[in-house]
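Q: No letters, just coordinates:
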């Protein structure tokens, strides 16, 4: 699919009715909702081999069956060689396929052929607001996973961003459930087209690293259904994901890997999930209740593999009659069905894949180049004009910092990671001198969390004083250069799994560095490289130009340089809200993060921009925000009718005009409000979006489709989704705070 685009609009935009670049104004492409949904429709688990599977199970011993239900190495279950059943092999994958790990420890296996492409992190992917690129990511990393003979890739990570402090915010997509599901589905479909199972994680309500191993999450049912579950549901019913990962935490008093409500009632019975549930590593704490309540495979951290709860303890439970062999067979059958679906048993026609290729580096570049966000450009310093430019000061540790590896958790062993400094060297004319200075030192205090593996908010602790000599070198470089570019922000040692951040402060004394550099060179561009929000009030106030980039993959430096130089017009949009201060964010405004043994989501449905817009709290930069080197006008908002029934589809039409001098991509965002609702509602909710390419001076018509059922709320009394009758307001703009057109409709 990724090679089938023949015009400059994305495939997603075409489906939503966007005309191509060379058509100044044409009739919108009318596409049904069913056709849009079918674009990324996954293939379900096959049952064609059930007779064969039943005969295999009948021939297996209890020991062989249980061997398939737990890790026999760090990332594989046991094979049954005498029956031709191979291992079920797995690999971490949020940034690309992880290097090979030793069979019985976390140490690298030391292979020389396990290099892989480093892809942009989830935040960067979501910042593209381009579902086609999410498909490209999934398909590309799927080709790499199957080339490494992996059956399951432990990805995507789709938990909602509840707090800006989250240690894994960089890895997740967004704070918004609609954007979340629209990015999730194509990734899974693209991945599974390569005969590799997506393992969708972490199911569910796993929204903090602090006390993640035991914290008991309390969420009311409506909030659970409307905010935290939509992407998981879409992963099942639209993408047909083949596996889910059970989370560490508790939910309403029960560990999620033993939570019958979530795993059995919701996931399997209500949504129809037919794949396998794999535990997060060491998230199983018992045998009978975990197996019977829905976990199929127990994975874990180093200890003798026979001591796993689904190993010797399960064998004993079956032999004693505590667990029936019928129950055991049920889980084995699920695993074998998945393996036959992946063609890992009968591998005729199984995908072959490729890894670490130029084609995949191009995929990583495509994502990165659309993820960069222009936050501020008051003096039009960007794009950088190289004519007459003699020297550039490149300042900041992040100009040379690599992020494929780092922190606690999965990274990628890659042969290529282009840093921002290298990207500029690759793209700038040779006659321009680059004066590099480190600017600040990445330093951490010596304490119990020195290894950056803390499980609470108490690590890592940074040293925030600037080194005088390093600062002097930076100021000298800035004084002696025509333009200064500061690469600041974070890295994957500071933002890391197993630890939430202490606060939103920029680490390592960067605020002071930025201020001092700007004092000696007013022609200073600030580029933030990070995966999560920071308190940028001071930086924003004193900076004319501010750019946001991400942990952006093997080609991240080249993509960023191309944006700074104008070879690529920035089109990224924030996938979360940038608050002015931590206390403005809902989980912190309600003092309901991080909890202790229990955390209550007191903000309810008002997560992210829903809180800011409903409570009239001004963000520093709103959800969906991002500038361009050109300007756009969105106007003439209409719908195809004034009144709709519950089974109808609303066609929202708008005109997008490029009023500037450069071609560019704009994201048209459609939000819906329900005045006078009988239940609490957010001021607005994202219900459709499309990214379109418009030539300078031209205009396109875009049609976005919203099934009326998307407007439903979850009725806790009837335990069903209800479309409330009455008046709704359609709001169209290019961020949650910049609405340029409204239209009123009625639902009868």
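A: Now that the structure is in, tell me what you want to look at. Fair warning: this is a prediction, and the values are worked out from it, not measured in the lab.
Q: switch to C-alpha atoms for all contacts and neighbour counts from now on
A: Noted.
Q: what residues are up against the nearest residue to residue 465 once chain neighbours are set aside?
A: Nearest residue to residue 465 in three dimensions, chain neighbours excluded: residue 509, at 5.3 Å (CA to CA, 6 or more residues apart in numbering). Applying CA atoms under 8 Å, 6 or more residues apart in numbering, we find residue 509 in contact with 440, 463-466.
Q: Which of those residues fall within strands?
A: Among the contacts of residue 509, DSSP state E puts none in strands.
Q: Out of those residues, the closest to residue 201 would be?
A: Residue 201 lies nearest to residue 463 out of the contacts of residue 509, by CA to CA, at 33.6 Å.
Q: Helices of the stretch 201-350 of the chain, start to end?
A: In the stretch 201-350 of the chain, the segments counted as helices under DSSP state H, counting those that start in this stretch are 221-223, 230-237, 260, 288-292, 312-320, 325-341.
Q: winner for burial among those helices?
A: Using mean count of other CA atoms under 10 Å, the stretch among the helices of the stretch 201-350 of the chain with the greatest mean number of neighbours is helix 230-237 (a mean of 23).
Q: That one: how far from the chain's middle?
A: Centroid displacement of helix 230-237 relative to its chain, using CA atoms, centre = their mean, to the nearest Å, is 15 Å.
Q: before we go on, here's another structure to hold up against the first:
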């Protein structure tokens, strides 16, 4: 019987593969037929923008324009065709999705998929073919202005999230555009800086999520980064675009330049760029417009190269706008709101709960002071880069009122002024880091009269913004003075930090007993936060990057490679990025990678591998038993780290190789099983230009965070 079932499944799989092969063959035949009918001029027209977010089709052949849109936080409001001003539509309100580091903090690929499906459905409702998302450059430097937009410091976590967000978007026949390829790890001098990275670090740290997004997610588009990589602009980097992306990884889609990120005609065309995009005309003067036509006629770029680019664009269209059974899409629906709530509530990280003040017991609380500009601030818009005209956004104050307002009196005090603008100069923003004593006095007076004070501080979309990096890790707007004063006035003070990147929390960690980390968490942010505070949701978020004690502890600062000298940033830390650096160098962080508390406790026992010795090509099956020893149901993220014992080459102290998030009820014990391929334990030998699995002893560690190792066992790999 089992044999019959297995045969049936195999036949079904073969049938599906065969049908897909036939479908692709039919598409390729159509593409070849269309290209034969096109003039060279028509082909060139398809390879550059004809407006801010579109490139030309060929009307006489039934090829529509190729339209795209920002971005990672949701489908942005409609802007005018030729400039960045609003088109003043009344029907373009959309769902505001949690930011990238919030999605990463869920440590749950299913949430990344949920995010992608919402983005794809809303893109269809707005007739957008390409969504310029997800963005998942490695968080190398905590000051980077786009850390909030990216995922994490770890290539494996990035990869698992990238695969699912791409699949989610493209399940709706909308193209995901994975970005920024590659090594766009700082905003300072991003348009000029030359990132010098050895091939091992590139292969092990900066490229894996892109590879996964292409090969496992089947991403239809890739955006080249602004910066140079090892001496060549990313938009004309033959190693990146031709050798690695298209030849090694088998990428079938198109490479799009970042806006204004193209620098030459011939070099870009021959090195793998397919579509030039930018922010202003005249469009017929762009590198891939009249100059490209001239280069083809002069024999500097072949017609075959042009045909390949056009073929890729048409392939993309036949899988999106010209696909059969194309979904109509939907926008700002209750289902989308529920998805945002689910992501947001799983992303919130409980950093400290020493006094067990959380979850708040409503029967004991009759008055709550909600303090801080972030309690009433919205985060869908602000700064440079993509925002969303949100249909609605629940603030922290609104969420707290909806969850606690029936049983407690809730009052608000602003506490500080967030008077910083991304569009202003440093001189114009001078003084924005100073506390406002009048507002502090008002907050203190209020806090003294209530049972609990919830202090909402952190950052905002102006302070963390594309186009600039922060100067330091300090909390902005004089917030520390507010924290100190309110905490002294009310011992039951809960610190809630809303931000997308690490900050200096040394004093807060030392002096405050209850700390919650939220994010720029989308349309349902306030409801999700309030439900965590109330205990309706048991927090399960885990930090996707390391919080250093001091900026000088982070590798780029310690080695003085940021922001670089003479427009060159030498990534001297190599593979030791994030927790790999801190663990290997024995530097204690403020909060480690993967850290997060719960309202319950979990124990780990019986860690085991299915064998004690493996050969190359094998899979390791790792199992561990997790028990919820508390009184509350909760989700635990089980993290598996691998360490090579007595490695012959430099290896990190440990590396994340698997993780799984599971819900466990009180007193329940769950057997968690995860697979790790032996090939995933390889290092890249840049002298031999190949991946090498070193034989010998390895340790596998089951952990609740990168520093909280619960169980250890070992295995061997034979030659």
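A: Arrived safely. Note that the coordinates shown come from a computational prediction; the quantities given were computed from them, not determined experimentally.
Q: re earlier: of all the contacts of residue 509 of the first structure, which comes closest to residue 571 of the first structure?
A: Distance to residue 571 of the first structure, by CA to CA, is smallest for residue 440 among the contacts of residue 509 of the first structure, at 29.5 Å.
Q: residue contacts, the counterpart of the closest one in the second structure?
A: Residue 440 of the first structure maps onto residue 416 in the second structure, with residues paired by TM-score structural alignment. Residue 416 of the second structure sits next to 372-373, 435-436, 439-440, 477-479, 482 when contact means CA under 8 Å, 6+ apart.
Q: Repeat that for residue 725 of the first structure.
A: 746-748.
Q: Now a ChimeraX select for only the buried ones of those.
A: Entered in ChimeraX, the line below selects the buried ones among the contacts of residue 725 of the first structure, by 16 or more other CA atoms under 10 Å:
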select :747
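Q: how about stretch 626-639 of the first structure, which residues of the second structure does it hit?
A: When the second structure is aligned by TM-score structural alignment, the counterpart of stretch 626-639 of the first structure is residues 596-609.
Q: Check the gap between residue 319 of the second structure and residue 596 of the second structure for me.
A: To residue 596 of the second structure, residue 319 of the second structure is 40 Å away according to CA to CA, to the nearest Å.
Q: Pipe the helices of the stretch 201-350 of the first structure into CSV and attach distance to residue 92 of the first structure per row.
A: CSV is the format used below for these (distance: least, CA to CA, whole Å):
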stretch, distance to residue 92 of the first structure
helix 221-223, 30
helix 230-237, 18
helix 260, 26
helix 288-292, 23
helix 312-320, 26
helix 325-341, 18
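Q: do you know which of the ones you listed lies nearest residue 689 of the first structure?
A: Closest to residue 689 of the first structure of those, according to CA to CA: helix 230-237, at 16.1 Å.
Q: ok, residues contacting that closest one?
A: Contacts of helix 230-237 of the first structure from elsewhere in the structure, counted by CA under 8 Å, 6+ apart, are 158, 177-178, 180-182, 184-185, 188, 200, 203, 241, 267, 271-273.
Q: again with stretch 318-328 of the first structure
A: Contacts to stretch 318-328 of the first structure, defined as CA under 8 Å, 6+ apart, come from residues 62, 65-66, 288, 292, 314, 317.
Q: Farthest pair within these?
A: Longest distance between any two of the contacts of stretch 318-328 of the first structure is 16.5 Å, between 62 and 292; criterion CA to CA.
Q: I'd say residue 531 of the second structure and residue 402 touch.
A: No. Contact criterion CA atoms under 8 Å: residue 531 of the second structure and residue 402 do not qualify, at 9.9 Å.
Q: Which one's more surrounded, these two?
A: For residue 531 of the second structure versus residue 402, the count of surrounding residues by other CA atoms under 10 Å is larger for residue 531: 21 against 15.
Q: Just the ones of the contacts of residue 725 of the first structure in strands?
A: Judged by DSSP E, strands contain the following of the contacts of residue 725 of the first structure: 746-747.
Q: sorry, back to before: can you tell me which of the contacts of helix 230-237 of the first structure are buried?
A: Using 16+ other CA under 10 Å as the threshold, 158, 177-178, 180-182, 184-185, 188, 200, 203, 241, 267, 271, 273 are the buried ones among the contacts of helix 230-237 of the first structure.
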